[in-house]
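> Sequence first, predicted coordinates after that:
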Amino acid sequence: MDSYDDKGGSAWQPPGAGITGRPSAAGTAAQPPAAGMAGLSFPGQLTAVAVLVIVGLLACTHLAMVFLHVAPSNTITKQYGKAVDAWVYPEFEQNWKLFAPNPLQQNVAVQVRAEVAKGDGSRTTTGWIDLSAEDGAAIRGNPLPSHVEQNELRRGWDFFVGSHDDKNRPNGLRGQLSESYVRRIVMLRLEDHDLGGSVERIQLRSAASAVAAPGWSTEKINTRPVYRLYPWWTVNATDLPEGVRNGRTEAGR
């Protein structure tokens, strides 16, 4: 039986008669935001693309420079060898000592002493500070030692020794660069020591001792250290890395 509204019109409608085919606002499903770069604005997408291109170019350049550094001498390295060395040294230097027929059989410690200017105008010389031993103490027992603690001083010293002759004179630009690098490392390490004044001069030496034979071996090896002493260096502003105030007491001078 049909039903009627209060105005006399029929209230009955066939199924689907009131559906227009467009869902109501309340029933509209929320669209998930676009993922990745598609979710950025157009300027943001341009910035992201530019950053990716720059990073990619730097990565390719670095790989090419390292390859040319370790590759045999060729036309490119002969023409652009200085540019390759400037990019690689000293942080990215490569070598094949791990695969050498005679691996390193010495422990080499880098030690420093400093001439310190006191606040009253007097000067004093510290005892020898073993920087390598400090690195070893920081690494020992640490499951995740930093790359700086493991390699900064060791690789910097290898670079320094390899670019100086038997009379401790630098071999060209590489020798001068290695001196500057080692000086900055040493001054950075001395910042952790309260020396009682500002450091005016530093002197380095290496202590090389042969690795002792294993307990099961009958080989007799002399493990007494052999020292190599380097000249005194006068400290200047270029030897102070960012944040180093030269002995922490310079402000009181």
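Done, it's in.
> Only C-alpha atoms from now on, for both contacts and neighbour counts.
Fine.
> element containing Ile202, please.
With the criterion set as DSSP states H and E, the secondary-structure element containing Ile202 is strand 198-210.
> what does the helix or strand just after that strand contact?
Remark: after strand 198-210, the chain's next helix or strand is strand 226-234, criterion DSSP H and E. Outside of strand 226-234, the residues that reach it under the criterion Cα atoms under 8 Å, 6 or more residues apart in numbering are 168, 200-209.
> and the angle for the strand holding Ile202 with strand 226-234?
Interaxial angle, strand 198-210 versus strand 226-234 (axes from the mean of the first three to the mean of the last three Cα atoms, to 10 degrees): 160 degrees.
> Identify the residues contacting strand 198-210?
Under the criterion Cα under 8 Å, 6+ apart, residues 105-118, 221-235, 246-250 lie in contact with strand 198-210.
> here's the one I want to compare it with:
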Amino acid sequence: MDAYERGSTGPGGRYGPDRAEEPRGTQGDGEAAAPSAPAAERNAESAEGASVPSPRSEAAPRPETGPHPEPAPRPEPAPHPEPAPHPEAAPHPEPAPHPEPAPHPEAAPDAEVGSAPAPRSGVSPEQGASGRAAPGQDTATPSGLAALSLPYQIGAALALAVVAVAACVHLGMVFLYVAPSNTVTKQHGKAVDEWIYPEFEQNWKLFAPNPLQQNIGVQVRAEIRTADGGYRTTNWFDLSAEDGRAIDGNPLPSHTQQNELRRAFDFYSSTHDGENRSTGLRGALAEQYLRRIVVLRLGRDDAAGRGGVLQRVQIRVRTTNVPSPEWSEENVSTAPEYRLLPWWTVPDGEARGGVR
């Protein structure tokens, strides 16, 4: 009941702040009802400090009652700190005017909000942020033959065709050269040799015959003109044996020591018959090549001696068959066979040290 009474007598009550509470009637012996002391104190506090009308009271203008101490300002609640951006969340850039905007999927997280995304590599400004070409625009860059004009394309195609045909012809000639003797090589062997020699000479065969089972030694002797004007003939120098001694015990022998003399004689024997007569245009070249090698080797051995000059040289080839193994029934002769070549005159340029 006190609460309702305060509401009626308070500043915003039905009776107003200046209207005293009317007696509520007599009880008992006619004693007037007076507000109790606690109720009076509460009413006084309500009259002095209340500034907000009661929600249940009707709106009424509040009379001026004199200066009241302004209430302390209510502290505003601290603003909530903005959540830090997610380290992996990319800021959404402003959409481009393209009908299908698409932000860069790998935009840096520290990019400023509202800044235009940097164009990606290989995307032209006309393509926009979406990376798509504008309608009607061809983004494919021609390369290779397509980048050339029509006349140059025709010329390049013709050049490639010529190269392809030449490569096929060369491979065919090499195949016929290394293949065993057949009808084509018998009829067109000269054309094949002209194509192969001398730049494309091959030292192998497609179907190799029996391996070499002979020991071939090249020997040479020379006719020397001495310092007093006389002539003398040297003994036989076994040049193949010298190469063998140089190779024995050498883990990395020279290709010259292994192949120079042997290849020179193979070249000579392939261009000459058993009577040492040339069988082709390369016979003179093979003879000159072999002669220069033996003259060079005699010069290294100082075969002419002090004051002597080489005048002529003669080559002898010693061939010995390799003995058959014990389990083989093949019987071969191991007696050496000699092939004696004619005397060759040494030109002055070669005789006086012109060949080195």
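Perfect, I can see it now. All values reported here derive from a predicted model rather than from experimental measurement.
> what's the TM-score here?
Both chains were compared after superposition, and using TM-score structural alignment, normalised by the length of the first structure their TM-score is 0.61; 179 aligned residues with a Cα RMSD of 3.3 Å.
> returning to that earlier point: among the contacts of strand 226-234 of the first structure, list the two that are farthest apart in space.
Greatest spacing in those, by Cα to Cα: Glu200 and Ser209 (29.9 Å).
> Asn171 of the first structure matches what in the second structure?
Across the two structures, Asn171 of the first structure finds its equivalent in Thr279 of the second structure, going by TM-score structural alignment.
> Isn't that match up against Asp273?
Yes. Using Cα atoms under 8 Å, Thr279 of the second structure makes contact with Asp273 at a distance of 6.7 Å.
> quick one, helices of the stretch 101-250 of the first structure?
Read by DSSP state H, counting those that start in this stretch, the stretch 101-250 of the first structure holds these helices, from start to end of the chain: 131-139, 147, 153-162, 172-190.
> which stretch among those helices comes nearest Ser122 of the first structure?
Each of the helices of the stretch 101-250 of the first structure was scored for nearness to Ser122 of the first structure using Cα to Cα, and the closest is helix 172-190 (19.5 Å).
> list the contacts for the closest residue to Glu179 of the first structure other than its chain neighbours?
Distances taken as Cα to Cα, 6 or more residues apart in numbering put Phe160 closest to Glu179 of the first structure, at 6.3 Å, once the chain neighbours are dropped. Contacts of Phe160 of the first structure were listed using Cα under 8 Å, 6+ apart, and they are 175, 178-179, 182.
> okay if I get those residues as TSV plus neighbour count and distance to Leu188 of the first structure?
Conversion of the contacts of Phe160 of the first structure to TSV gives the following (neighbours: other Cα atoms under 10 Å; distance: Cα to Cα, whole Å):
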residue	neighbour count	distance to Leu188 of the first structure
Gly175	20	20
Ser178	24	15
Glu179	22	14
Val182	20	10
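> What residues sit buried inside stretch 278-292 of the second structure?
Burial within stretch 278-292 of the second structure, assessed by neighbour count using 16 or more other Cα atoms under 10 Å, is assigned to 278, 282-283, 286-287, 290-292.
> circling back to that earlier point, can you redo the contacts of Phe160 of the first structure as JSON lines with distance to Gln79 of the first structure?
Below are the contacts of Phe160 of the first structure laid out as JSON lines (distance: Cα to Cα, whole Å):
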{"residue": "Gly175", "distance to Gln79 of the first structure": "21"}
{"residue": "Ser178", "distance to Gln79 of the first structure": "23"}
{"residue": "Glu179", "distance to Gln79 of the first structure": "26"}
{"residue": "Val182", "distance to Gln79 of the first structure": "29"}
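> Indicate which one of the helices of the stretch 101-250 of the first structure is closest to Cys60 of the first structure.
helix 147 (23.2 Å).
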